[in-house]
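sequence unknown, structure follows:
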């Protein structure tokens, strides 16, 4: 496990969650595989994956509310992949509509492509909500490009730590469209296209204003400009899991 030198800054107001931002005190840095091991052990201890996903997605929504204060009428476009990163984004969508935001979720694939039970559960929840606009996007459409262009806030929940190999369509064109947008961009866990271990970019990468990563800093994130501001947030995993 690596250590990086960071100064921790707490940002909070009364009755609102504390977020930790990192500039330059010692903190743990882990690989994607180590994060998977930690999640597996936490799950076996009874801290179920569905709980961790809920905490992760809610933390993103809380950050957005704290950042913008007023979300009523804001156009928020969520681009979700078919793995747990997409599942985190589904949770975020559910929490954001509480603040009267105009939320659209684009799922990059079909329902049968959803890879985990936790992602399926959270998809089923938002699918039953009239307050969220849901669109299946197996290919790039004019509607998708237009909504990305017109968005106030874009949430990147495409790959997270699950990126593998080259970036194919429709993901490649969608990343291009996200980067061209003037919206405020939030990467869930890891900007899509960035290798969480090496920090290398797979052909192209979402250029985020902020990256909200979960539990621990990922090895490939520090000093990468595509991450924007990096925030590490807890998702309910106690230190006992790593002992």
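Looks like it came in fine. All figures in this text were calculated on a predicted structure; none of them were measured in a lab.

alpha carbons only for contacts and neighbour counts from here, please
Noted.

residue 60 is in what secondary structure piece?
helix 49-68 (DSSP states H and E).

following element in sequence after that helix, please.
strand 75-80.

who's in contact with that next one?
86-87, 89-90, 93, 101-108, 147-148, 150-158 (C-alpha atoms under 8 Å, 6 or more residues apart in numbering).

gap between residue 183 and residue 239?
36 Å (C-alpha to C-alpha, to the nearest Å).

next one: residue 105
For residue 105 relative to residue 239 (C-alpha to C-alpha), the value is 34 Å.

below is structure B, check it against A:
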């Protein structure tokens, strides 16, 4: 499991460790890791390389200066551009100068960064708030114009370490070296897009067991995958009920059923007006004209994809929510949802909105949700008492009292019609197999994203993603 910790938690761990170490030892550990990452970005051709350090007043500026001193001793031409000369880390400045490096003021920094082979962003540390200001913004733009790779120290300057929000101009790094622990903002968009490739340097921090955010890895997903045994029948494997589709959107029903069948369901019961289209594609589906409560035994329901907003859709949603089994609500079901419909539920409920649907549920604009994805998904989970899966560039899963899960497998190619319907069916099948709402949503998002990745860096279709799930299941099962 990859975990991310808040600034407050990381700083507390740093203070505790610094109290046990000689003065400056922790910064030297960080600088050694940073210098190694610089060498890697330079392709190990350190000797003769031109390195520009953008140095602010925080400790990450000190990390950059000490790393610069190490690179200077290896033959690099290192110049530190001090944004505030009187507040730069004095020991770091002495170390760089003593090794033979140069120091210039911000006013003289633009030509330096434009000629550099590597630019190191040590402007603002993990406690920074808001976007970059002059002259930092001008220097960063000059670095981008110069075309050299940019390596951020701990996190790109201008992004929020705790939330992943970007409230102004910020560094777009090619890579980020972070120390001791990942910070939530490095894992969550929009800030994740600014971080580039991530590299964690272990500096010996002792961190609590529970993180702010976490991301499943292959082994974690493998441990959660339901597997049949010799005594399994279709009911033990999980029967999922799907209420989806309409005369206008029959394909939504077909795709949700595809996600469920390829996602391991023992059987699928379909309720709705698209039965003919579903049976034509998947003859193993058990169909019913409704209502859902009369369709037969299920272990979980999926309701909403392509359902429409008429009276029959509303009645079907109410019928499903009145059941005593886990329910996943998506798409049109979210638009019909009311808090009153959730209050009486005791079984797990999973909501899977995209940013626009989340905005409607929270009374915000879509732009507000996209800019503050972490706080938005937490608000959804808390306000409605559910597991909330917020779809998007980084899919997030929140359940009150637990770390938010960040899905690491997504790809922009999943932004295609019907992919959310497949995700709903897949996640519903995992609910029916007995996974908790949080685990089903997390594993569903993981497999869904991985299926799109397995199809390559090219356009995908929703049905193609569904059909790829079997191969993904085999791959993940290997751990």
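Looks like it came in fine. Only a predicted model underlies this, so the values are computations on that prediction, with no experimental measurement involved.

TM-score for this pair?
Here the TM-score for the pair of chains, by TM-score structural alignment, normalised by the length of the first structure, is 0.78; 205 aligned residues with a C-alpha RMSD of 1.8 Å.

ok so, going back, between residue 183 and residue 239 of the first structure, tell me which one has more neighbours.
residue 183 (21 against 9; other C-alpha atoms under 10 Å).

could I get the contacting residues of the counterpart of that one in the second structure?
Matched to the second structure by TM-score structural alignment, residue 183 of the first structure sits across from residue 148. Counting by C-alpha under 8 Å, 6+ apart, residue 148 of the second structure makes contact with 114, 116-119.

and for the first structure, the residue most distant from the center?
Going by C-alpha atoms, centre = their mean, the residue of the first structure most distant from its centre is residue 243, 26.6 Å out.

so how far is the helix holding residue 60 of the first structure off the chain centroid?
Counting by C-alpha atoms, centre = their mean, to the nearest Å, helix 49-68 of the first structure is centred 9 Å from the centre of its parent chain.

which residue ranges of the stretch 1-150 of the second structure form helices?
Listed in chain order, the helices of the stretch 1-150 of the second structure (DSSP state H, counting those that start in this stretch) span 7-18, 25-41, 59-73, 90-99, 109-115, 136-146.

what are the contacting residues of the third one?
Residues lying outside helix 59-73 of the second structure but in contact with it, judged by C-alpha under 8 Å, 6+ apart, are 27-28, 30-32, 34-35, 39, 46, 51, 53-55, 78, 80, 88-89, 91-93, 95-101, 120-125, 153-154.

try 6 Å
31, 35, 55, 78, 89, 92, 95-96, 99, 122, 125 (C-alpha atoms under 6 Å, 6 or more residues apart in numbering).

start and end residues in the second structure for stretch 201-210 of the first structure, please.
Residue span in the second structure matched to stretch 201-210 of the first structure, by TM-score structural alignment: 166-175.

pretty sure residue 192 of the first structure is in a helix, no?
No - applying DSSP: H, G, I helix; E, B strand; the rest coil, one finds residue 192 of the first structure to be coil, outside a helix.

list the residues that contact it.
159, 205-206.

also residue 200 of the first structure?
Here residue 200 of the first structure is in contact with residue 194 (C-alpha under 6 Å, 6+ apart).

for residue 193 of the first structure, see how far away it is.
Taking C-alpha to C-alpha, one finds residue 200 of the first structure at 8 Å from residue 193 of the first structure.

next one: residue 201 of the first structure
6 Å.

the more surrounded of those two?
residue 193 (29 against 17).

and for the residue nearest to the more buried one when sequence neighbours are not counted, the neighbour number?
Closest residue to residue 193 of the first structure apart from its sequence neighbours, by C-alpha to C-alpha, 6 or more residues apart in numbering: residue 205 at 4.1 Å. By other C-alpha under 10 Å, the residues close to residue 205 of the first structure number 21.

OK, contacts around the residue positioned nearest the centre of the first structure?
Closest residue to the average C-alpha location of the first structure: residue 188 at 1.4 Å, with C-alpha atoms, centre = their mean. By C-alpha under 6 Å, 6+ apart, the contact list for residue 188 of the first structure reads 156-157, 212.
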